[in-house]
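Colleague: please work out how this folds:
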Amino acid sequence: MKLQTHRTYNFNAGPSALPISVLEKAQAELIDFRGTGMSVMELSHRSSAYETVHNQAINSLKELLSIPDNYEVLFLQGGASLQFSMIPMNFLRSGKKAGYVMTGSWSEKAFSEAKLFGDIYHAASTKESSYRSIPKVDEIEFNPDHAYLHLTSNNTIYGTQWNDFPDTGDVPLIADMSSDILSKPIDVSKFALIYAGAQKNLGPSGVTVVIIRKDLLEQANTNIPTMLKYSTHAKNNSLYNTPPTFGIYMLGEVLNWVREIGGLTAIAEQNEKKAKLIYDVIDTSNGFYIGHAKPDSRSLMNITFNLNSKELEKNFLEQTKQEGFVGVNGHRSIGGCRVSAYNAIPFDACKAFSEFMIHFQKDNGYN
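Modeller: Okay, here's the model as predicted:
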């Protein structure tokens, strides 16, 4: 039995759409996973059948992201939000400072949590301009003796994304890549730690991926609870306690799908084409649609915009629902409109939405 071929145009910011082929495979294996007579959700996390799933997912991620050998890949729980606390608990020692680059709500939340554990500061910020851009690399302030520098690579709420990352030398660079990991090739070696909730591009909610350099692990604070130590999970291959086994299985299948369609280069090309469809409509609308992000900081994952009147915006959002487009409302904190075009969103979904935008503009008397 296959899933229905008709699928909603799902532009939710997260949890996001998953590839249809992955869902179909999970459906086929749900009751009897590869001859075990059990669902993958029922397997012991100590069994050889699950161990294969677990290790294949780790190896696939290493392969796709070209992760060097001096890094550990961890599967944790608690989302990126728990990482906001774990990072300073492990790496912000007394007498040290850590810098946070402020580019949106998620960097604000990370900063707020880190304040509980030590001395932190704004290394750069675009808040005064309503987070419409990413700071220039030469605007970021940090010193060689700082504990780390933290940034958020893509900002789901404001629709901005980093194109170039700072070279921090001996200062560990830490990035929350929850909403754009696996969307394009990156140089992992620039970072001491990368973390990402799975529910955008990696799989279903419930799994958090952490990619951490081994020498940073060795510097971590040991006087913290066992489950909050990265070393606990590294020493036990993320199997110290029961991991989110179904989520990791799904993550592994999403990674297989990425490989099958051509890897990160192919994914990046597709994402650029999808986003361009919608940005082109915004840019040629003569002010009918107003993009939030400055062009050089635009996100390929989250396209944020307003219409030129509140009434039109309300009507626009009502019609998106009638046309079967789900999740177009902007984040509750800022309103407006947002199209989240993560990896599994088909090109045709973005094409259909761009055509709807054009028709809506014409129907309302704007050429």
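
Colleague: C-alpha from now on. contacts and neighbour counts both.
Modeller: OK.

Colleague: strands of the chain, start to end?
Modeller: Here the chain has its strands, by DSSP state E, at 9-10, 71-76, 97-102, 119-125, 148-152, 154-155, 160-161, 173-176, 193-197, 208-213, 289-291, 302-307, 325-326, 337-340.

Colleague: export these as a markdown table, with columns for distance to Met38 and mean neighbour count.
Modeller: Below are the strands of the chain laid out as a markdown table (distance: least, Cα to Cα, whole Å; neighbours: other Cα atoms under 10 Å):
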| stretch | distance to Met38 | mean neighbour count |
| --- | --- | --- |
| strand 9-10 | 31 | 23 |
| strand 71-76 | 23 | 24 |
| strand 97-102 | 46 | 23 |
| strand 119-125 | 49 | 19 |
| strand 148-152 | 39 | 26 |
| strand 154-155 | 39 | 28 |
| strand 160-161 | 42 | 27 |
| strand 173-176 | 35 | 22 |
| strand 193-197 | 27 | 26 |
| strand 208-213 | 25 | 23 |
| strand 289-291 | 49 | 20 |
| strand 302-307 | 38 | 24 |
| strand 325-326 | 34 | 18 |
| strand 337-340 | 35 | 27 |
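
Colleague: now those in JSON lines, with distance to Leu228?
Modeller: Output for the strands of the chain, formatted as JSON lines (distance: least, Cα to Cα, whole Å):
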{"stretch": "strand 9-10", "distance to Leu228": "34"}
{"stretch": "strand 71-76", "distance to Leu228": "10"}
{"stretch": "strand 97-102", "distance to Leu228": "19"}
{"stretch": "strand 119-125", "distance to Leu228": "20"}
{"stretch": "strand 148-152", "distance to Leu228": "18"}
{"stretch": "strand 154-155", "distance to Leu228": "25"}
{"stretch": "strand 160-161", "distance to Leu228": "29"}
{"stretch": "strand 173-176", "distance to Leu228": "17"}
{"stretch": "strand 193-197", "distance to Leu228": "14"}
{"stretch": "strand 208-213", "distance to Leu228": "13"}
{"stretch": "strand 289-291", "distance to Leu228": "40"}
{"stretch": "strand 302-307", "distance to Leu228": "31"}
{"stretch": "strand 325-326", "distance to Leu228": "36"}
{"stretch": "strand 337-340", "distance to Leu228": "32"}
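
Colleague: compare with the first, here's sequence two:
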Amino acid sequence: MSKKKYNFGAGPCILPDSVLNSASDAVKDYNRTGLSILEISHRSSEFEKIINECEDLVRELLKVPADYSILFLQGGASTQFSMVPMCLMQPHKGAVYLDTGYFSLKAIKEARMFGPVQVVASSKDRDYDYIPVGYHIPRGSAYFHCTSNNSIEGTEIFDFPETDVPIVCDMSSDIFSREINVADFGLIYAGAQKNMGPAGLTLVIVKKALLKGIQNLIPSMSDYRIYNDHNSMFNTPPLFSIYVAMLNLRRLKEMGGIKQAEETNIAKAKLLYDAIDSSECFYGLADKADRSRMNITFKMYNREREPEFLNFAESRGVVGIGGFGSVGGFRASLYNAMDMLGVEFLVQCMSDFIHKDLFKNFKLKQI
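Modeller: All right, here's what the predicted structure looks like:
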């Protein structure tokens, strides 16, 4: 029997055992149809029920207003970096972007291929360890783009700007982890592989008025209107990813919905941040006011011992905590499916490493 693993990887996300078990059964025989979920037609009544339930769950859990469309697309959030400006930018209306790290920079780069882009604020001056505030969003802009949670840098936006300009938000790594007011946004997009389901599915929630305002000549596969008109089935959608997302959202509803998930996520993050802040060995990277609840980034005062801690943690069954290449250090991702026991285990692992005999007489704060 394999040793239990605590997976703190940034993505693809961990999934609850009940979801994995149901998905496993469906791969062999979906709902006693004699067919695998991997084989059923996207035009079948069976899949129509799946995609409709998935949409209903998204709408219910996020309290999506009736004047918004819910689309299930492919290509990951990275495809949205070009799809958003392709659809929403206009020759006489440039777009406004907030630069908070790696993924916002990728979005900015893509958007500049389709029209003028103004970066209204950036936290690059401090290696993206905070969220800028006090910036001005020019009226008449096509849209304002931001990334709600920066999974590499470990920061998260908790207060979105008030503006008449449509807000477009990449919520890939914190959607379904906290309550939001969808009506504050013109368009929300999210890769599913953090809190929703397996990789291969991208969720888009878009105000119908924005769709009506699209004037550009766009290839069909990049046109939100096409997917809206075809119930996300203009071509073959990622059936299995949608099915697993449906199972996961069904479980989220059963567990008390997003309000309960947010309370748990706050408690998990506090437990780990408290352990980091009280430690003479580890320190956090992000400003306290902007610390992500989903992706906790930290390093050791003695950077030379970081590989040793990674090996120590892995020997205990803690995996996926290595920091992103350009940042280094550690990153523990506390997505919805990571329970409190897992976080407690990581904290205990950190404590055990600090207090083991080899470490007792070592100078901790060596910078």
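
Colleague: hang on, the earlier thing: Ser183 of the first structure: which of the strands of the first structure is closest?
Modeller: strand 154-155 (10.7 Å; Cα to Cα).

Colleague: how much does the closest one stray from the second structure?
Modeller: Aligned to the second structure and superposed, strand 154-155 of the first structure gives a mean residue distance of 0.3 Å (mean Cα distance after the TM-score superposition for the first structure).

Colleague: give me the stretch of the second structure that that strand matches.
Modeller: Aligned using TM-score structural alignment, strand 154-155 of the first structure spans residues 149-150 in the second structure.

Colleague: give me the contacts around the matching stretch.
Modeller: Identification of contacts with stretch 149-150 of the second structure by Cα atoms under 8 Å, 6 or more residues apart in numbering yields 100-103, 155-157, 171-174, 292, 294-295.

Colleague: quick one: the longest helix seen in the second structure aligns where in the first structure?
Modeller: Secondary structure of the second structure per DSSP state H: the longest helix is helix 257-277. The alignment of helix 257-277 of the second structure onto the first structure (TM-score structural alignment) covers residues 263-283.

Colleague: chain center to that stretch: distance?
Modeller: Its chain's C-alpha centre and that of stretch 263-283 of the first structure lie 16 Å apart, by Cα atoms, centre = their mean, to the nearest Å.

Colleague: average distance between that stretch and the second structure?
Modeller: Compared with the second structure after the fit, stretch 263-283 of the first structure shows a mean deviation of 0.9 Å (mean Cα distance after the TM-score superposition for the first structure).

Colleague: of all the residues in that stretch, which ones are buried?
Modeller: 263-265, 267-268, 270-272, 274-279, 281-282 (16 or more other Cα atoms under 10 Å).

Colleague: give me the contacts around it.
Modeller: Against stretch 263-283 of the first structure from outside (Cα under 8 Å, 6+ apart): 64-65, 182-185, 258, 261, 288-291, 300-301, 303, 341-343, 347, 350-351, 353-354, 357-358.

Colleague: let's see it at 7 Å
Modeller: 64, 182-185, 289-291, 300, 343, 347, 350-351, 354, 358 (Cα atoms under 7 Å, 6 or more residues apart in numbering).

Colleague: ditto for stretch 179-191 of the first structure
Modeller: 65, 67, 154, 156, 172-174, 200-201, 264-265, 267-268, 301, 343.

Colleague: switch to 8 Å and redo it
Modeller: Counting by Cα under 8 Å, 6+ apart, 65-68, 153-156, 167, 172-175, 196-197, 200-202, 213, 264-265, 267-268, 271, 301, 342-343 sit against stretch 179-191 of the first structure.

Colleague: in the second structure, what range does it match?
Modeller: So stretch 179-191 of the first structure sits over residues 173-185 in the second structure, by TM-score structural alignment.

Colleague: list the buried residues of the matching stretch.
Modeller: 173-179, 182, 185.

Colleague: and for stretch 17-34 of the second structure?
Modeller: 19, 23, 26-27, 29-30.

Colleague: now the residues you listed as TSV including distance to Ser82 of the second structure?
Modeller: Shown next, in TSV, are those (distance: Cα to Cα, whole Å):
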residue	distance to Ser82 of the second structure
Val19	32
Ala23	32
Ala26	35
Val27	34
Asp29	38
Tyr30	36
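
Colleague: hmm, which two among those are most spread apart?
Modeller: Longest span within the buried residues of stretch 17-34 of the second structure, Cα to Cα: Val19 and Asp29, 15.2 Å.

Colleague: quick one: the equivalent of Gly200 of the second structure over in the first structure from Phe353 of the first structure, how far?
Modeller: Correspondence of Gly200 of the second structure to the first structure, assessed by TM-score structural alignment: Gly206. Gly206 of the first structure is 29 Å from Phe353 of the first structure, where distance means Cα to Cα, to the nearest Å.

Colleague: again with Gln322 of the first structure
Modeller: Taking Cα to Cα, one finds Gln322 of the first structure at 12 Å from Phe353 of the first structure.
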